[in-house]
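S.K.: How does the following fold in three dimensions:
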Amino acid sequence: MDIQLKGKRALVTGSSSGLGEAIANMLASEGATVIIHGRDEKRTGRVVQQILAKGGSATMAIGDLATDEGADQVAAAALSGGQIDILVNNAGATSHKSWGEASAEDWMDIYNTNVVSYVRMIQRIVPQMKQLGWGRVIHIGGGLGIQPIKEQPHYNATLAARHNLSVSLARSIKDTGITSNVVSPGAIINPMVEEWLKNAAPKFNWGTDPEEIKYKAVQELIPNDTGRFGEPDEIAGAVTYLCSRFADYISGAVLRVDGGTIRCL
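M.R.: Below you'll find the model as predicted:
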């Protein structure tokens, strides 16, 4: 199936590792030229070389999106090779501090990193999409923005803000040929999560077998209808779909990829 991404250029923020890397790899496999963004040149360059080795097309943009200067650098590098048809806002940070631990400064820092960084890239990339008459803006959100928990309230709030700004943007770009949507992941397995599970297993009496640990963690912490963690490629697949021609009629939507963790009508 041709989803018509050949010839498109996609900027994926925070794509030097994790979900962003998976998204960039899948978009490249579908024929898009991908701009890999990160703050560390070595890690970012590794992903670029990985894509080139598979016959894909990729370039690099280095900069800290938590600052205006860094966002300027990233936008300039991304646009230096041509127009940007697709913006995937993925870069951000997590924090596990509780209400009693997170200071007002913590709230401001994570809001800047997780929300204002998205705004910075929208402001620098979307105007030229309007001239193209076509574009895709995908924001990575999260289920905790829909059904927050008592822990990490400042982080939960930033996910809710991402969902809100994406819908507002969709209304703003009406009739331009650009769409704005959210992909909302559930609990996704990655090396950092696997390490946390290993360290937490003794506390919760989950045993020592890695597969048993993952199963029990899902049952006790994140029960869902699939009974497992999600995989990075499952998020990448959802993003790739929303970038395709088959998603022309989808805008202002939240696509939950969480195995049924979030229960809402």
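S.K.: C-alpha only now, for contacts and for neighbours.
M.R.: Fine.
S.K.: how near is the residue most central in space within the chain to A61?
M.R.: For the chain, the residue whose C-alpha lies nearest the mean C-alpha position (Cα atoms, centre = their mean) is N90; its distance is 3.0 Å. Distance, N90 to A61, using Cα to Cα, to the nearest Å: 14 Å.
S.K.: who touches the longest strand along the chain?
M.R.: Among the elements of the chain assigned as strand by DSSP state E, the one spanning the most residues is strand 178-185. Contacts of strand 178-185 from elsewhere in the structure, counted by Cα atoms under 8 Å, 6 or more residues apart in numbering, are 129-130, 133-143, 163, 166-167, 169-170, 173, 235, 238-239, 242, 248, 250-258.
S.K.: Next: stretch 2-22.
M.R.: 23-24, 27, 30-38, 40, 43-47, 78, 82-92, 190, 232-233, 235-236, 243-246.
S.K.: Only the buried subset of those residues, as a ChimeraX command please.
M.R.: Per 16 or more other Cα atoms under 10 Å, the buried members of the contacts of stretch 2-22 correspond to this ChimeraX selection:
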select :23,24,27,30,31,32,33,34,35,36,37,38,44,45,47,78,83,84,85,86,87,88,89,90,91,92,232,233,235,236,243,244
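S.K.: Let's see this one next, to set against the first:
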Amino acid sequence: MDLQLNGKRALVTGSTSGIGRAIALTLAAEGAAVIVHGRDAARAKETADAITARGGRSAIALGDLTTNPDAQRIAEAAETAFGGIDILVNNAASNDGEPTWTADGPDQWLALYNANVASAVRLITALTPPMRTAGWGRVIQIGSAAHPFPLPMKAAYSATKAALANLTVSLAKELTGTGVTANTISPGPTATEHFHELALNFAHHHGMGDDTTAATRALLQGPLANPSGRLTEPHEIAALTALVASPLGASINGANLRIDGALTPTVN
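M.R.: Alright, predicted model coming up:
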């Protein structure tokens, strides 16, 4: 299927590894020029080189999205690379650690909210006005199954993902009639480096040594049980993102699209 992405320009944040990298590679394979974003120059170059090696077009925008000046600089670099941005994929997020229920907790919550929500808002603020002017654009947030199905011991992270999905619906309404859509894609447990680390930690704490295969099986039979009985693959999330980003996804708007193997116990 031709997703009609030739000539489109995309910024994918946090695209040096995992889901973000898969999205960047897929959008590029479909014909979009992709700006790779991250904080590690070597990893960003690796992703960009992988795109160009496959015949795609890529550029790099490095930096931290948690401050206004840096986010603005990243947005400007992304726009300059190919003369504008048509597709914004807000994938970058923090999932390391969890704020404590102590006196320092509120500041930690605010820091996580800044990383996972305000960073996306900064780029939306910078990049959607030109999309409105052009009469076409896509804003896609990479959320989490933790939004409708909050995780134990991950209250703050779950809350940030809920906020991201909520603001996306409001954004879709504010963009009425502009040709710009806004959606959230919410993966469940996904076969990434981060999940491998989680499985390794689970194995160590349950007498499995370094057997991440056994740990993954135990997780899928226990706390991460889902009707599909498997982890989601990054390329599957990337394929869904590419469809939503394409002209063929024009009527997908204000949606939260779960891709979690039915982990989340809800009809929507």
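S.K.: which bit of structure 2 covers the longest strand of structure 1?
M.R.: Mapping strand 178-185 of structure 1 onto structure 2 (TM-score structural alignment) gives residues 180-187.
S.K.: Centre of the chain to that stretch, how far?
M.R.: Centroid separation for stretch 180-187 of structure 2 versus its chain: 10 Å, with Cα atoms, centre = their mean, to the nearest Å.
S.K.: go on, stretch 210-217 of structure 1?
M.R.: Here stretch 210-217 of structure 1 shows a centroid-to-chain-centroid distance of 25 Å under the convention Cα atoms, centre = their mean.
S.K.: Tell me the buried residues in that stretch?
M.R.: Going by 16+ other Cα under 10 Å, stretch 210-217 of structure 1 has these buried residues: 213-214, 216-217.
S.K.: Narrow those residues to those in helices?
M.R.: Per DSSP state H, helices hold the following members of the buried residues of stretch 210-217 of structure 1: 213-214, 216-217.
S.K.: sorry, back to before: and the longest strand of structure 1 against structure 2, how far off on average?
M.R.: Strand 178-185 of structure 1: mean distance to aligned residues in structure 2 after superposition is 0.4 Å, counting by mean Cα distance after the TM-score superposition for structure 1.
S.K.: tell me which element the counterpart of D107 of structure 2 in structure 1 is part of?
M.R.: Aligned against structure 1 by TM-score structural alignment, D107 of structure 2 finds its counterpart in E105. Assigned by DSSP states H and E, E105 of structure 1 belongs to helix 104-111.
S.K.: mean shift between that helix and structure 2?
M.R.: Using mean Cα distance after the TM-score superposition for structure 1, helix 104-111 of structure 1 ends up 0.6 Å from its aligned counterpart in structure 2, as a mean over the superposed pairs.
S.K.: on contacts alone, who are the packing partners of that helix?
M.R.: Helices and strands in packing contact with helix 104-111 of structure 1 are listed as helix 153-172; criterion 3 or more Cα pairs under 8 Å, 6 or more residues apart in numbering; DSSP states H and E.
S.K.: Now for the aligned partner of Y157 of structure 2 in structure 1: which residues touch it?
M.R.: For Y157 of structure 2, the aligned position in structure 1 is Y155, judged by TM-score structural alignment. Residues near Y155 of structure 1 by Cα under 8 Å, 6+ apart: 94-96, 110-111.
S.K.: what's the farthest-apart pair in those?
M.R.: H96 and Y111 (14.3 Å; Cα to Cα).
S.K.: what about the two, which has more around it?
M.R.: Neighbours per residue (other Cα atoms under 10 Å) separate H96 of structure 1 from Y111, with Y111 holding more: 22 against 12.
S.K.: Am I right that the more buried one is in contact with N156?
M.R.: No. With contact defined as Cα atoms under 8 Å, Y111 of structure 1 does not reach N156; the gap is 10.3 Å.
S.K.: now the strands for structure 1?
M.R.: When secondary structure is read from DSSP E, structure 1 shows strands at 9-12, 33-38, 57-62, 86-89, 135-140, 178-185, 254-257.
S.K.: just to revisit the earlier point, would you check how far apart the residue nearest to the centre of structure 1 and I235 of structure 1 are?
M.R.: As for N90 of structure 1, its distance to I235 of structure 1 is 11 Å (criterion: Cα to Cα).
S.K.: What of R46 of structure 1?
M.R.: On the measure of Cα to Cα, R46 of structure 1 and I235 of structure 1 end up 21 Å apart.
S.K.: what does G63 of structure 2 align to in structure 1?
M.R.: Residue-level alignment of G63 of structure 2 against structure 1, with TM-score structural alignment as criterion, gives G63.
S.K.: Identify the spatial nearest neighbour of its match, chain neighbours not counted.
M.R.: Take G63 of structure 1 and drop its neighbours on the chain: the residue closest to it by Cα to Cα, 6 or more residues apart in numbering is G70, 4.5 Å away.
S.K.: ok, now which ones touch that neighbour?
M.R.: 62-64.
S.K.: tally of neighbours for I124 of structure 2?
M.R.: When neighbours are defined as other Cα under 10 Å, I124 of structure 2 has 18 of them.
S.K.: Identify the residue of structure 2 aligned to L52 of structure 1.
M.R.: Using TM-score structural alignment, L52 of structure 1 pairs with T52 in structure 2.
S.K.: Need the counterpart of A22 of structure 1 in structure 2.
M.R.: A22 of structure 1 maps onto A22 in structure 2 when the alignment is built from TM-score structural alignment.
S.K.: From D2 of structure 2, how far out is that match?
M.R.: As judged by Cα to Cα, A22 of structure 2 and D2 of structure 2 stand 18 Å apart.
S.K.: quick one, which of those two is more surrounded?
M.R.: A22 (21 against 10).
S.K.: so how far is T190 of structure 2 from that one?
M.R.: On the measure of Cα to Cα, A22 of structure 2 and T190 of structure 2 end up 12 Å apart.
S.K.: All set now, cheers.
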